[in-house]
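> Below is the sequence, then the predicted model.
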Amino acid sequence: MTRACFSSCLRMSPSMNSDNPLDPVYKAFSVEEDCFRVATYAIEAQHTEFMCPARFMKATREEAETVLQDAEQQAADLAILALFATFERFVIDHLQTANRLLGAGYPQQYSAKLAQKFESEVEYWRFVEILNLFKGEVGADLIGKVKQIKQYRDWVAHRNPSKPAPPQTSPGAAFHILTEVIERIRLSHTPPIEEDEVEAAALASVE
């Protein structure tokens, strides 16, 4: 790794939307990636002042690189777990919030009870079934990609030796796919603002 590459490591980060619930998770993983780049550079350049005496001082370059590669893969797998858990919570919270509109429907008592039942029980639905609810707005292909990420997440979480590992997913790919789903859900499921609400907001801003 050259000095120019090393100096650019800490500047490399994806563009992030502050309204995206996945941003803090992916930002943390990006920092970890930068740290691995710094550690790799320190080993390649033999900057012993940056090396942990207990782990790297007596290790060969190949041994140190193997330790870093294993740690980087572990960090990537944990990022997949955290990204999908955050995405799962967003989807369920979104359904519960949207469901409150049903509670104000007709017939009122029936709608209110149905809304309460849905909001309390959606937590326990199979998440694959929840994803299927969004196929129309999000698209079957994109939902299929989310299910593939979930398969890899499940394998990382349980690592059942009797089951083959599914296709690997990188944190970067998971971040962008899940972010696109979040944006499409918000776009299609957010009620449009009525004209009178816009006018009221404009008047309030003037005052």
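Okay, I see it. Residues are numbered from 1 along each chain as shown.
> Every contact and neighbour count from this point should use C-alpha atoms.
Noted.
> since we're on the residue lying closest to residue 76 once chain neighbours are set aside, how many residues are nearby?
Counting by C-alpha to C-alpha, 6 or more residues apart in numbering, residue 76 lies nearest to residue 171, which is 6.0 Å off, once chain neighbours are set aside. Residue crowding around residue 171 was assessed by other C-alpha atoms under 10 Å; the count is 24.
> can you tell me which residues contact residue 171?
Residue 171 makes contact with 26, 29, 76, 77, 79, 80, 83 under the criterion C-alpha atoms under 8 Å, 6 or more residues apart in numbering.
> separation between it and residue 5?
Counting by C-alpha to C-alpha, to the nearest Å, the separation of residue 171 from residue 5 is 22 Å.
> And for residue 132?
Summarising the geometry, the distance separating residue 132 from residue 5, computed by C-alpha to C-alpha, is 43 Å.
> So which of those two has more stuff around it?
Here residue 132 and residue 5 are compared on neighbour count by other C-alpha under 10 Å; more neighbours surround residue 132, at 15 against 11.
> In the chain, where's the longest helix?
Scanning the chain for the longest helix, with DSSP state H as the assignment, gives helix 61-102.
> List the buried residues of the helix or strand just after that helix.
The C-terminal neighbour of helix 61-102 among helices and strands, as given by DSSP states H and E, is helix 108-121. Buried residues in helix 108-121, defined by neighbour count with 16 or more other C-alpha atoms under 10 Å: 111, 112, 115, 116, 118, 119.
> next up, a second structure to put side by side with the first:
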Amino acid sequence: QQVWNIVRQADHPSLGVLLDSFHTLSLKGDPSAIAEIPGDKIFFVQMADAPILAMDVLEWSRHFRCFPGQGEFDLPGFLAPIIKSGYTGPLSLEIFNDGFRAAPPRANAADGLRSLLYLEEKTRQRLAEEVPSMGNADILFATPPASEYNGIEFLEFAVDDNLGAKLSHWLERLGFVKAGQHRSKNVSLLRQGDINLILNSEPYSFAHSFFEAHGPSLCATAVRVKNSASA
């Protein structure tokens, strides 16, 4: 509110407000008054979630910020009044924590995009409850209808070489036929009609880690859908 009062009194076209969810919510501020700021005077919006911690705010900010939906802040409650104001600009992720600094940038980028879509969807739902007739909520992401489900494509089992050979032998006695072998990995395909079973004994893989934790077990299920992108 203090920042907006300064911007309003200055009344200069090149002066606007930058909003940051962490700075507001970590100090238990009420974001509802943001709706009273004209949207064209909000120049930029930074989003960050965080777990609720009782510690120094600076340390909290530098080491425990996370993507929307991964913490405990009410980020839809922060973004909703911003959209009500008429703001249509970008949403920035300002995330500081040690894990993100060490993680691969491509994985971080994909995770960040998912978190923004999640936040937009939750905010859109919040606005639909509060202001059903609000028009500019359409700029927010809405989940498309679920893609048509057409059955199971394959079941994948985590095994080691010894158990994989035994399971393959048992399945062949039940009428399954070995239909394929991965060209470079210890992964084989057995088929009976429309039933596809994959035996994965590849070392240093997800299946190997799953086997180490659970023994021989189902580690993945693939489903057939009409549109994989929307699914």
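Great, that's in hand. Fair warning: this is a prediction, and the values are worked out from it, not measured in the lab.
> Quick check: TM-score for this pair?
The TM-score (TM-score structural alignment, normalised by the length of structure 1) is 0.25; 77 aligned residues with a C-alpha RMSD of 5.1 Å.
> neighbour-wise, which of the contacts of residue 171 of structure 1 leads?
Looking at the contacts of residue 171 of structure 1 with neighbours defined as other C-alpha under 10 Å, the largest count falls to residue 80 at 29 neighbours.
> you'd agree that one is up against residue 151?
No. Contact criterion C-alpha atoms under 8 Å: residue 80 of structure 1 and residue 151 do not qualify, at 10.8 Å.
> Beyond the lengthiest helix in structure 2, next helix or strand please.
When secondary structure is assigned using DSSP H, the longest helix within structure 2 turns out to be helix 105-130. Counting by DSSP H and E, the element after helix 105-130 of structure 2 in chain order, helix or strand, is strand 149-158.
> orientation of the helix or strand following that next one relative to strand 149-158 in degrees?
From strand 149-158 of structure 2 onward toward the C-terminus, using DSSP H and E, the following helix or strand is helix 161-173. Taking axes from the mean of the first three to the mean of the last three C-alpha atoms, to 10 degrees, helix 161-173 of structure 2 and strand 149-158 form an angle of 130 degrees between their directions.
> From the contact counts, what lies against helix 161-173 of structure 2?
Here helix 161-173 of structure 2 is seen to pack against strand 195-200 when contacts are counted using 3 or more C-alpha pairs under 8 Å, 6 or more residues apart in numbering; DSSP states H and E.
> what's the strand it packs on in contact with?
Around strand 195-200 of structure 2, the neighbours that count as contacts under C-alpha under 8 Å, 6+ apart are 153-160, 164, 168, 186-191, 207-208.
> buried stuff in that strand?
Buried residues in strand 195-200 of structure 2, defined by neighbour count with 16+ other C-alpha under 10 Å: 196, 197, 198, 199, 200.
> for stretch 87-100 of structure 1, which positions count as buried?
Applying 16+ other C-alpha under 10 Å to stretch 87-100 of structure 1 flags 87, 88, 90, 91, 92, 94, 95, 96, 98, 99, 100 as buried.
> between those, which is nearest residue 187 of structure 1?
Lowest distance from residue 187 of structure 1 to the buried residues of stretch 87-100 of structure 1 (C-alpha to C-alpha) belongs to residue 94, with 12.1 Å.
> how near is the closest one to residue 65 of structure 1?
Residue 94 of structure 1 sits 43 Å away from residue 65 of structure 1 when distances are taken as C-alpha to C-alpha.
> can you check residue 204 of structure 1 too?
60 Å.
> Can you point out the buried residues in stretch 143-150 of structure 1?
In terms of neighbour count (16+ other C-alpha under 10 Å), stretch 143-150 of structure 1 has its buried residues at 143, 146, 147, 148, 149, 150.
> What separation do you get for the fourth one and residue 71 of structure 1?
Summarising the geometry, the distance separating residue 148 of structure 1 from residue 71 of structure 1, computed by C-alpha to C-alpha, is 23 Å.
> What of residue 97 of structure 1?
Taking C-alpha to C-alpha as the criterion, residue 97 of structure 1 is separated from residue 71 of structure 1 by 39 Å.
> Next: residue 180 of structure 1.
Look at residue 180 of structure 1 and residue 71 of structure 1: by C-alpha to C-alpha, they are 28 Å apart.
> With residue 41 of structure 1 instead?
15 Å.
> more neighbours, those two?
Just comparing residue 41 of structure 1 and residue 71: by other C-alpha under 10 Å the higher neighbour count belongs to residue 41, 18 against 13.
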